[in-house]
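> Quick one, structure for this:
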Amino acid sequence: SIIHDTITDQLSCSIEASLDLFNPSTTYKIGQRFQILLQQLFTSDLTNETCQSIHKSSIILPNEKLLMESVNNTQTLFSSSTHCIQHEFIQQVNKQSQKIAIELDEQSLTYNELLYYAQCLSLEFLTNSNYIPGNVVCQCIDRSISMFIGMLSIIMAGGCYCSLSPRDHEHRLQSLIEQTQSNLVLVDWTTQNKFEEKTMIININTMIINNNNNETININHFDLFSTFTLNSKNVAFVIFTSGSTGTPKAVQIMHYNLLNCMSSFNDLGILTKNDTVIQMAQCTFDIHVKECLGTLLVGGSVIQLHPEGTMDYDYLSKIVQRHHITFFSVVPSVMTILYNYLIDRKQMTRLNTIRKFIFLGEAIDTRTLAKMITTLNLDTTAFYNLYGPAETTIISIHHRVTVHEINYGLIPIGLPFPNTQIHLFDSFNQSVIVGQEGELLISGSGVFAGYLGRDDLTNKALIEINDKRFYQTGDLARMGSNGLVYYLGRKDHQVKIHGQRIELDEIQRCLLDTSISACVVIKWGNDHLIAYVQSNDNNVEYLRDHCRSRLPPFMVPSRFIVLEKFPLNANGKLDRKLLPQPNFSSSSIKTTDIQHTNPNNSIEEQLLSIWCEILHRNNNNNNEQDEISTSANFFTVGGHSLLFIQLYHRYQSIFSFTNELLSIALFLQKTTIIEHAKLLNSIKSTDVIREETWQSLHLIKGMASFAQERIYLDQQVRFMNNVSVYNELIILKLLNGTLSKSHLQRAIQSVLEKHQILRTCLILDTDAGTLTQCVTQNHLMFMFNTEKTFKNDNELNSLIFQIKTNP
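Got it, this is the predicted structure:
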């Protein structure tokens, strides 16, 4: 209530609040905010701001302003502020010329050797009539030593590096080249045939061979480097991100942006010259630049994996162990599968050399992290949660995760990088209070130069506040009372799948280029994209092929659902709630128009069973397996890349073959049961000597161990009077509160389901003279026996004795 004192001509305010709903500190803060609001209203210039909206008034408290100023007090100086990337790299060469810079299997280059080859190739550019310093040069090279040489040589020649994925369709590659207006494309022998004849290409493999056979570069060659000038504000590389307009956006990152980012990594101790980094990211992602160029700029060593090496967890984990990897950057969902794989095979020690686990791209799975901290040395191992869109140069917010946060299950994205400032704004472009949700805006030395050729999109993405450029991320976040930022989600329809940023509008516009009249794409669960299309034509395969030719693989919808007419609400707009839910196990919704085929032999039947297990189709429905055609593509029946990795390792487990004999790449090229059966049949006649024995991860029956035989025999011979000496009896007494028997029963059932040993029984075959152990399903029938009750301690002791002697 507000009271006007006519004598003193003053206003007084009192706030009454129910302590059942508010604690005193909250009520006090409400009063403070109201007072601040009144001060602004009564001290404002009434002549100029009479019509000002109340939303433009701030209710931020002085201590909150001080907290935000403290969080954004990140200004630091770094030595390479006027340098370019190649200058910083040459400095590292001068410091440690013979240190290994890059290694792949049996190949390696020192810093000095890498500089030599990069200079040779950059001279090729400078003498090529189609090359213009400052222009974009695209590179389409798979994982290799050559990829590093090409990347560095483009930048040394004053060009702008842009990586293209060898996995992309030719149509998409050509579209991206045209968008960058690139005059040259750097290729190798495996990718040179992916481009049209009009595209000017340079084969890096041919160049390296020619230079090995010719004389070394001399002082006269270096005159060519003086024919162009560069500064730290020149664009160094371009990264494509998904675009809401239907066309990918080319993010331009300057030399200054990357150098400041890597200087921050080094100053914070996250990535230093003492680190050995395994290169995990795909070449089209911004984190790829940090792993490759960034590691070299701080003086570290990079261990490259062969193509598809990130999907072969046996090969990957061996590389980590063999090369003593210390820095491991990974998407949390991939880390979960890798952890489960190594734990199942008792090989978690392969990761013991890692000192820094870097999680980025999506929310950390605290359940996996909680398990990991029990197997790793926390005194020497750190976990980092990093955040940053491509437009702010790889990483802009960081946080070192604590054990308390892991156990609590809530991990912030943290505090801004050096020379980075953040703001949280509401829908009225006003700063939000501590704890309130707002859009995350980022300013500082990481903010990009703009989208290549799209000034309209650049102007929408960047706004100016107090003479500083801020990038509007579209991410929603809140700031805690300690200044740490917590990610909350998106304000638009942009989604992420396995850490990969996807604009759903780009997929929709791609589909609208066909004959369909309307479409909508949604994210389903954590792993799938579902495309609803309105059309009279049910040719789903045509739609899928159209998307494959124009979109990267991770943006192709898992399922296409054709509807004659979209459901509309009363206003005539699409009612998303009425769209049919995708059901990957339902035969009522066909994913393809390919004729259904059943298994023709025992191995196809076995593979069908494995697919159903991986895709979680085994739910006691006899028709479940019949719904997966042996000619169906794994990725159209509910599969995705992480499930495919599990499928491959299940094949290895059951059919006992190494990745050297059959790599995962072969299975990715042929993704049906029929084709997988042919691949697996090819190894039947091959004499394979394995380094280790693979065992099934889901055995339910097997021979008893020696220890189990001894216990069984001991029980039969010495304890024939039904005394259960091997059972441990525990009594829990409830002192306070109430106990839900149904909840407790479900909890015990969950424990029994998780730990197979608790529901394993021993069966003696007297005819064969063998003792086998079998995993039962008794947990499904587990029930409490509530008939036995007691009135005093004597009756309780008697009841305990009966249970012990008659289990």
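> alpha carbons only for contacts and neighbour counts from here, please
Fine.
> Buried residues of the lengthiest strand in the chain, list them for me.
For the chain, the longest strand by residue count, based on DSSP state E, is strand 468-479. By neighbour count on 16 or more other C-alpha atoms under 10 Å, the buried set for strand 468-479 is R469, F470, Y471, Q472, T473, G474, D475, L476, A477, R478, M479.
> One more, please, to line up against the first structure:
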Amino acid sequence: MTDGPLRVAGDLEEDLDIAHTLHELIQAQADRTPEAIAVESGSQRIRYRELDLAARGFARALAERGVGARSPVGVWCDRGPNLLVALLGVLHAGAAFVPLDPDLPPARVRTMLAEARAGHCVVDVSPCGPVDGLDVEVIAVTGDAGDPLTVPVDPDDLVSIYYTSGSTGKPKGVANPHRGWVNRMRWMQQRHQLRPGEGVLHKTVLSFDDSAVELFWPLIVGGRVVMLERGLHRDPRAIARAATAHEVSVLQFVPSMLSLFLEEVAGSPPPTLRTVISSGEALRPELVRRFHEVFLDTDCSLHNQWGPTEASIDATIHTCSPEDAALPVIPIGRPLTNYRVHVLDESGMPVPPGVEGELYVGGVGLARCYWNDPAKTAEAFLPDPAVPGERLYRTGDRAVHGPDGAIIFLGRRDHQVKIRGNRVELGEIERTLVTHTDVTDAVVTVFEAQPGDKQLLGYVVGHGGTVDTEAVRHFLIERLPGYMLPARLIVLSELPLTASGKVDRNRLPAPSTEVAATGRPPRGESELLVAEAWGQFLPATDAEADFFELGGHSLLATRVISVLRRALNLDLPLVLLFDNPTIAGLALAVERELLSEHQGAPDE
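Next up, the predicted model:
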């Protein structure tokens, strides 16, 4: 890289008073407003004083079970009041939390805890999954207050270790210090100005780093964390109802879910909502247009934020105007306070406006390292030649400067992709595939079954040219999170290669749109109605085919249920499709809902 000055997009430096730990700020807020509501979960309300005492009491219990300062501790809890008690208890014990998605298969949880070298894992009273084989000490969080404890730690000590998909076949642990996260939360307040008592909806799964903003930002400024009921984060109707019922002011979405939310609230947006944040995926201009149509004549604004976990969740922001809908690409904007963002060429030189380069991020928000992986840390975190003693994170994202200096995201330089907002290294899926005894070679690609609906496609080669794809699929389900599962597995006799011996992805066969029916076609009024809705998104010729094995996922399930809701004028729960994932089964479930609705209707 060059030793000369670098072109920086909107470099902002300001004293945001960040020489604190995250839990220290939340405890200080509890001291200021002990009787204010900190958490709402259904009909339950928890005051700041109660949350603070429960968290510090749980810290005592953790210390008594051997949790030491600066040690990693797994947290495998679903949404609910005990989640914040668990997270803040770990921090008050001086440790760093390792967030674990409630839906993760136990094998994946074991892998992540082993990679983190964690000796303990906190679970809810009703655990998310079997805990007997986790090979760590399991501690249930009850919320009972013991003698309060806070172990002193430094702002440069770790607050969390978030595991993201890794190209080597193992997840990467991004180790973030308190100082960077405090800067991030302070910036959120500087920019979005949450008022005391206002609500932020916590709906994002814990292992997705945006969840930290929903959980911690409100608590340092006297706001409310509104917990969406478990299992409803995929349901835009449930999100809209919670936002209205709990008078929520701020919502975060990945664009694919924002689209469904806008469909749901068109004509009656939540009245107290004034800030919507989009992140995790590219925000499309047509979605910006739709947002401003739905929120016309309101004070609600839309912000496009971008950034990797390695930079304390987000690093840039662009506030979207109605005029942005005419742009070919929505900018990701300019850096947050105390961040530096560079667009550099392959030799490390800054590029002029309009010329493509790679994004590098510097500043106080950078992670300390990849946990227990010094080689990968040295590869990704480089010395910043413009600021002696500081570092830059090489993101692997392609970008250009627009004419006004704002940054425009262009995509990836490698095989990392975003699936419904989740970062996925295709190499990790490929390496998992080839550990199956029947698979000798594999490659994974991305295709769009419909515009904006990115899905994973796996190509596998087996002994003698045959592979039991059903067995391989179940093998993956036991080892990978749902968003990393290929929608389809295609068996090849061999992978096409380039002249240099690399896989030629351009010559991989396109997936067939036809699916062999092994069951029977839909029949009867109910099945045909479900098949019509189902068929807008997936093949609907087999009444007994599994929705998820056909390539369905949570967002497509939401769309199918939304179509049925409109067709029947019936408030069908989203979980209906997850519990009944065939046309035949869903049709029976819909009939039961209709009967229940009819029986519950008042006599005229």
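> Give me the TM-score for these two chains.
Laid over one another, the chains give 0.92 as their TM-score (TM-score structural alignment, normalised by the length of structure 2), with 591 aligned residues with a C-alpha RMSD of 2.5 Å.
> for the buried residues of strand 468-479 of structure 1, which one is nearest E64 of structure 1?
Closest approach between these and E64 of structure 1, by C-alpha to C-alpha: M479, at 10.2 Å.
> what's the spacing between that closest one and S25 of structure 1?
According to C-alpha to C-alpha, to the nearest Å, M479 of structure 1 and S25 of structure 1 sit 18 Å apart.
> for N482 of structure 1, same thing?
Noted for N482 of structure 1: a distance of 17 Å to S25 of structure 1, by C-alpha to C-alpha.
> quick one: what's aligned to I325 of structure 1 in structure 2?
With TM-score structural alignment as the criterion, I325 of structure 1 lines up with V248 in structure 2.
> just to revisit the earlier point, so which elements touch the longest strand of structure 1?
For strand 468-479 of structure 1, the elements it packs on are strand 438-444, helix 455-461, strand 462-465, strand 485-490, judged by 3 or more C-alpha pairs under 8 Å, 6 or more residues apart in numbering; DSSP states H and E.
> quick one, that strand and strand 438-444 angle?
Angle of strand 468-479 of structure 1 versus strand 438-444, following axes from the mean of the first three to the mean of the last three C-alpha atoms, to 10 degrees, is 140 degrees.
> where exactly do the helices run in the stretch 51-200 of structure 1?
62-71, 85-95, 111-126, 145-156, 170-180 (DSSP state H, counting those that start in this stretch).
> of all those helices, which gets the most neighbours per residue?
Of all the helices of the stretch 51-200 of structure 1, helix 145-156 carries the top mean neighbour count, a mean of 24, counting by mean count of other C-alpha atoms under 10 Å.
> Please work out which residues of structure 2 line up with that helix.
Aligned by TM-score structural alignment, helix 145-156 of structure 1 corresponds to residues 81-92 of structure 2.
> spatially speaking, which residue is in the middle of structure 2?
For structure 2, F208 is the residue whose C-alpha lies nearest the centre (C-alpha atoms, centre = their mean; 3.4 Å).
> Could you find the closest non-adjacent residue to it?
Take F208 of structure 2 and drop its neighbours on the chain: the residue closest to it by C-alpha to C-alpha, 6 or more residues apart in numbering is N422, 7.3 Å away.
> Show the contacting residues for the one you found.
Counting by C-alpha atoms under 8 Å, 6 or more residues apart in numbering, N422 of structure 2 makes contact with F208, G280, Y483.
> So which of those is the closest to P177 of structure 2?
F208 (17.0 Å).
> And the closest one, what's its match in structure 1?
Using TM-score structural alignment, F208 of structure 2 sits opposite F285 in structure 1.
> does that match really touch S242, like I thought?
No - F285 of structure 1 sits out of contact with S242 when judged by C-alpha atoms under 8 Å, with a separation of 11.2 Å.
> Going by residue numbers, what spans are strands in the stretch 151-300 of structure 1?
For the stretch 151-300 of structure 1, applying DSSP state E, counting those that start in this stretch gives strands covering 160-163, 184-187, 201-203, 235-241, 249-254, 276-278.
> Quick check: the gap between Q599 of structure 2 and R592 of structure 2.
Counting by C-alpha to C-alpha - Q599 of structure 2 and R592 of structure 2 are separated by 10 Å.
> Could you do R420 of structure 2 as well?
Distance of R420 of structure 2 to R592 of structure 2, given as C-alpha to C-alpha: 31 Å.
> same question, H233 of structure 2
24 Å.
> Mind checking which of the two has more residues around it?
Between H233 of structure 2 and R592, counted using other C-alpha atoms under 10 Å, H233 has the larger neighbour count: 18 against 12.
> who's in contact with the alignment partner in structure 1 of the more buried one?
In structure 1, the residue paired with H233 of structure 2 is T310, using TM-score structural alignment. Contacts for T310 of structure 1 (C-alpha under 8 Å, 6+ apart) come out as M280, L316.
> what kind of secondary structure is T310 of structure 1 in?
Following DSSP: H, G, I helix; E, B strand; the rest coil, the label given to T310 of structure 1 is helix.
> now the strands: where do they sit in the stretch 401-550 of structure 1?
With DSSP E, counting those that start in this stretch, the ranges of strands along the stretch 401-550 of structure 1 come out as 415-416, 420-425, 438-444, 450-451, 462-465, 468-479, 485-490, 494-497, 500-503, 518-524, 528-534.
> thinking again about what came up before, ok, residues contacting the longest strand of structure 1?
Outside strand 468-479 of structure 1, the residues touching it (C-alpha under 8 Å, 6+ apart) are 389, 391-392, 424, 434-444, 447, 461-464, 485-492.
> Wait, S244 of structure 1 touches L504, no?
Yes - counting by C-alpha under 8 Å, S244 of structure 1 does reach L504; the two are 7.0 Å apart.
> Compare those two and say which one has the larger neighbour count.
L504 (24 against 18).
> what's the distance between the more buried one and Q181 of structure 1?
Distance from L504 of structure 1 to Q181 of structure 1, counting by C-alpha to C-alpha: 26 Å.
> Return the distance of the nearest residue to L228 of structure 2 once chain neighbours are set aside relative to Y48 of structure 2.
Distances taken as C-alpha to C-alpha, 6+ apart place K203 nearest to L228 of structure 2, at 5.4 Å, with adjacent residues excluded. Per C-alpha to C-alpha, K203 of structure 2 is found 20 Å from Y48 of structure 2.
> Helix or strand: which one has the residue nearest to Q252 of structure 2 when sequence neighbours are not counted?
With sequence-adjacent residues excluded and distances taken as C-alpha to C-alpha, 6+ apart, Q252 of structure 2 is closest to I277, at 4.6 Å. Using DSSP states H and E, I277 of structure 2 sits in strand 275-278.
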